[in-house]
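>>> coords please:
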Amino acid sequence: MTRKNVLLYVCMLITAPLIAGCWDIMEPQRMYYINAIGIDYEDNQYKVYLQIINFADVAKSEQPSTGAMPSEIGSAEGRTIEEAIYKLYRSVDQEIFWGHLRFLLLSERVMEHEHSLSVIDTFIRVRETRYQIWVYCTKDPIKDVLLVTPILQSSLTSSKLSNPIGTTEQESFIEPKSLRNLVIGLNEPSHEVSIPYVSLTSSWENVDEPVQETTFAGVGILSKDGFKGFIQNTAARGNQWMFDKTSRGEITFKLHEQQRDYLTVDLDKLKVKVKPIVRSNESVTFNIDLHVQATLNGFKESVNSDEIRAHIQETVKKEIIETYEEGLKLDVDIYRFSEYLYRANLKTWKTLEKDGKIPLTKDSIGKITIHVTKINPGRKTYEETIEK
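Okay, here's the model as predicted:
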């Protein structure tokens, strides 16, 4: 044996025990992976639902494994969330891994419960979970929502609740809320956060039967003092125009009352600015300045760009005010005007604030200016039909 081979052999003997030091690492296929957790509260008991996904779906996110259940739901009750989870630990066959937890679903009852914030605190303290967990609320049964299978039997890891960013690229009706942003919002004026409200719909069907899907249907408002209520469906539409990261939204209107047909316009490239205006009597109003681009869809006759621009401005302004007034009914600062004043004029904010929030009325919105910077006719298959 050459000297070189002897040295190689000695090195192998030395490193072998070090390599064997990973013997106690848990193999991935010997663990259960939590994709979602739902929390309900009834009869002074927390009810916890754990959604465990098929291991094959973690590695193959586009299509689930054929012949295997995409997920299973476990449930247990306890005086605390942790007690319920420990009961579920007793009924599983392998170790549960929390590092892939994607979303948290809260029922209306647990939102209304006086200790709802302790639910959020539970998942902040768990070392295995991340701050990028998405948070939702619902009025529907938690189990029914978690049992929904995505369209075309796609993997649960690519569903709209597991990954809401994909759906908001086409229509940003509701701003997704992560656990991190929820905590920040509750700790900043006005100490209120809008959580996406999820409901079940039967808008889709296959060759055999209608299928249930989840849909974003508004927001639930959670504050540091508890749950404020829901703003649902069309009443929540103003939110999208006050969210700077809105990718795209739509409005539909008639150019003239005597017309039979409606016109749908896509709005994108939003830029919104809110400026607090402090008056001499220390009252505050908020001016809203919004820039947006528009794209027309399916119009059947010649239209005038000035008319389109005027209708966009009127409709968007109306939706902003409607959502704001729905928030006032719940004593909610839905557009977080308190934080705008806090950032711009701390002295005035300290004078006016009460429990971190300034008093708001219907007159607190001052001037709303909407700039339609561009009107795009879409693909020019036919001759130009937008008149300047």
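
>>> switch to C-alpha atoms for all contacts and neighbour counts from now on
Noted.

>>> tell me the contacts of Ile288?
Val272, Lys273, Val274, Lys275, Ile365, Gly366, Lys367, Ile368, Thr369 (C-alpha atoms under 8 Å, 6 or more residues apart in numbering).

>>> rerun at 10 Å
242, 272-276, 317, 320, 365-370 (C-alpha atoms under 10 Å, 6 or more residues apart in numbering).

>>> After whatever helix or strand it lives in, which helix or strand is next?
Taking DSSP states H and E as the definition, one finds Ile288 inside strand 284-297. On the C-terminal side of strand 284-297, the nearest following helix or strand under DSSP H and E is strand 303-304.

>>> ok, and what's touching that next one?
Leu255, Thr385, Ile386, Glu387, Lys388.

>>> got TSV for the residues you listed, with distance to Leu101, secondary structure and neighbour count too?
Below are the contacts of strand 303-304 laid out as TSV (distance: C-alpha to C-alpha, whole Å; DSSP: H, G, I helix; E, B strand; the rest coil; neighbours: other C-alpha atoms under 10 Å):
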residue	distance to Leu101	secondary structure	neighbour count
Leu255	47	coil	17
Thr385	51	coil	15
Ile386	49	strand	17
Glu387	52	strand	10
Lys388	52	coil	8
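
>>> Make CSV out of those and add distance to Tyr136.
Supplementary listing: these in CSV, determined by distance: C-alpha to C-alpha, whole Å:
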residue, distance to Tyr136
Leu255, 37
Thr385, 43
Ile386, 42
Glu387, 45
Lys388, 45
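
>>> Can you point out the buried residues in the strand holding Ile288?
284-296 (16 or more other C-alpha atoms under 10 Å).

>>> likewise stretch 208-217?
Buried, per 16+ other C-alpha under 10 Å, within stretch 208-217: Gln212, Glu213, Thr214, Thr215, Phe216, Ala217.

>>> Next, the structure of the following sequence, for comparison with the previous one:
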Amino acid sequence: MARVLLVTISLVMMGLLSGCWNRIELNQLGIVNAVGVDYGEDGWNITYQIVVPSAMTSGTGGPSGSTNQPAVHVFSVQAKTIHQAWNLSSLENPRRIFVAHNKVVVIGKEAAEHGINNLLDYYFRNPEPRETVLMLLYEGQASEIVKQLNPPEKLPGTSLSDIVDEEKRLLAYFPSTNVLEFALRVNSDSKGAWMPIIKLSGDRSEHSGAEQQSLEVYKVTSPPIKLVLSGLGIFQGDKFAGYFNHEEGLGLSWMTGQIRKTEIPFPCSPSSENSNKATFLVNSSKTKAVPVKEGEHYVMRLKVNIRGNLVESGCPLDLTHPEVIKQLETQLDKEIEKTIFKAWSGIQRLKVDAAGFADKVHRKFPSDWRGLKDRWPEELNRMKLDVQVQAKIRRPGLIQKSFDQLQKEKEKK
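Presented below is the predicted three-dimensional model:
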């Protein structure tokens, strides 16, 4: 009897411990690397890159390795909703779509003008897609970007995300955003948000996408078409409102504290604005915005403190003198102020609070906000901006005079 009971318990336990009944093998997954979102009369068009594992073993993902196919395959699906598009992908793709490793989502202009609340809803409602996916805007059909190969990298989606990350670290012309950050901004008091603009640079008449781009491209030193960050798309809520150029984008980065390791060219003196220049590398930056009420309206006091090094100098100045360093710091302050005011002019031109000033006014003057909420764009247009920049040059470099100046002094001897 005890033996029968033991066998029965063992069989029951074996049934309970068989936890692989709903397993999905790796070779059954279609790992998505980049997504393009377009909108038209027939609904949403989703274009996505699927990683080809066999091509990843080659040296370049091209003809020089063990395979003659690119490292990704591109598919497009059209549907009434975004989630339905992913389900309809099973009609042309034998693998289960897996979006958890997606790097970037590209928004087409028509989709941006229509509004992307449906896309945000998809990311926050479902457990698999990640809100850390980077967002980019394209002025045409996003499918063009997703179909584009980007040598020398194997995975175009990963290459795009790396370009955005490097631009954020070194330039900050076009501050990046991911799905979570974008959603927080459009649901804030200001309603203003942004995303970098990507474009195709080169001769598009010869090669216009992966289906027309021959793998012979990998045999030349420079591909005919390149993916380039070119501007900043400004959104009012979830809808596209206008553009910022690189100077306005850099000014917005200063206003919102997005500066990391940016290099700033600036004139040596007011009289040498178009000739002799120096370059300052930011090591640390801090921006503080404080609203102040003056009468019935507001002034935003923006304080920027930066520290860094002089990495290039064409100035005919002797950097051993403290007053010369102070002169350069003054010129640097003016250059940053000018950049910030260009962004401020862009904000007033588009009437979009991309800097998030509404949130700061709401926190400091909560009782006033009840009356300001419905007429904030008009109040933003009346707001004045008071910018105070304090730059410190910590190290002027290994030589105290410009190389050109040293040569001229040697010739005189």
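
>>> Among the contacts of Ile288 of the first structure, list the two that are farthest apart in space.
Pro276 and Lys317 (17.8 Å; C-alpha to C-alpha).

>>> Report the angle between the strand ranked longest in the first structure and strand 284-297.
Across the first structure, the strand with the greatest residue count (assigned by DSSP state E) is strand 263-278. Counting by axes from the mean of the first three to the mean of the last three C-alpha atoms, to 10 degrees, strand 263-278 of the first structure points 160 degrees away from the direction of strand 284-297.

>>> Counting by contacts, list what strand 263-278 of the first structure packs against.
Strand 263-278 of the first structure sits against helix 238-241, strand 248-253, strand 284-297, helix 305-329, helix 337-344, strand 365-376, with contacts defined as 3 or more C-alpha pairs under 10 Å, 6 or more residues apart in numbering; DSSP states H and E.

>>> most tightly surrounded among those?
Comparing these by mean neighbour count (mean count of other C-alpha atoms under 10 Å), helix 238-241 ranks first with a mean of 24.

>>> and that helix, how far from the chain's centre?
14 Å (C-alpha atoms, centre = their mean, to the nearest Å).

>>> And it against the second structure, how far off on average?
Here the mean offset of helix 238-241 of the first structure against the second structure after fitting is 1.2 Å, by mean C-alpha distance after the TM-score superposition for the first structure.

>>> Which part of the second structure matches that helix?
Using TM-score structural alignment, helix 238-241 of the first structure lines up with residues 251-254 of the second structure.

>>> For the matching stretch, which outside residues touch it?
By C-alpha under 10 Å, 6+ apart, the list of residues contacting stretch 251-254 of the second structure reads 168, 171-176, 232, 244-248, 257-260, 285-288, 302-304, 336-344, 346-347, 354-355.

>>> ditto for stretch 347-355 of the first structure
Contacts of stretch 347-355 of the first structure (C-alpha under 10 Å, 6+ apart): 189-191, 224-225, 278, 282-284, 338-343, 346, 356-359.

>>> Could you give me the buried positions within it?
So, applying 16+ other C-alpha under 10 Å, buried residues of stretch 347-355 of the first structure: Thr348, Trp349, Leu352, Glu353.

>>> One more: stretch 21-39 of the second structure?
Leu29, Gly30, Ile31, Val32, Asn33, Ala34, Val35, Gly36, Val37, Asp38, Tyr39.

>>> Spit out the contact partners of Leu398 of the second structure.
Leu398 of the second structure makes contact with Leu310, Val311 under the criterion C-alpha under 10 Å, 6+ apart.

>>> My reading is that it lies in a helix. Confirm?
No. According to DSSP: H, G, I helix; E, B strand; the rest coil, Leu398 of the second structure belongs to no helix; its state is coil.

>>> how close does it sit to Arg307 of the second structure?
18 Å (C-alpha to C-alpha, to the nearest Å).

>>> And for Ala278 of the second structure?
Counting by C-alpha to C-alpha, the gap from Ala278 of the second structure to Arg307 of the second structure is 15 Å.

>>> Over to Gly59 of the second structure?
Counting by C-alpha to C-alpha - Gly59 of the second structure and Arg307 of the second structure are separated by 42 Å.

>>> and Leu406 of the second structure, what element?
Here Leu406 of the second structure is assigned to helix 403-412, by DSSP H and E.

>>> Now find how far off-centre that helix is within its chain.
44 Å.

>>> residue contacts, the residue nearest to Trp376 of the second structure when sequence neighbours are not counted?
Once flanking residues are discounted, Trp376 of the second structure sits nearest to Ala358: 7.5 Å by C-alpha to C-alpha, 6 or more residues apart in numbering. Ala358 of the second structure makes contact with 188-192, 291, 369, 372-373, 376-377, 379-380, according to C-alpha under 10 Å, 6+ apart.

>>> same question, Glu335 of the second structure
Ile264, Pro265, Phe266, Pro267, Glu329, Val389.

>>> ok, the residues you listed vs Gly43 of the second structure, which is closest?
Using C-alpha to C-alpha, those come closest to Gly43 of the second structure at Ile264, 44.6 Å.
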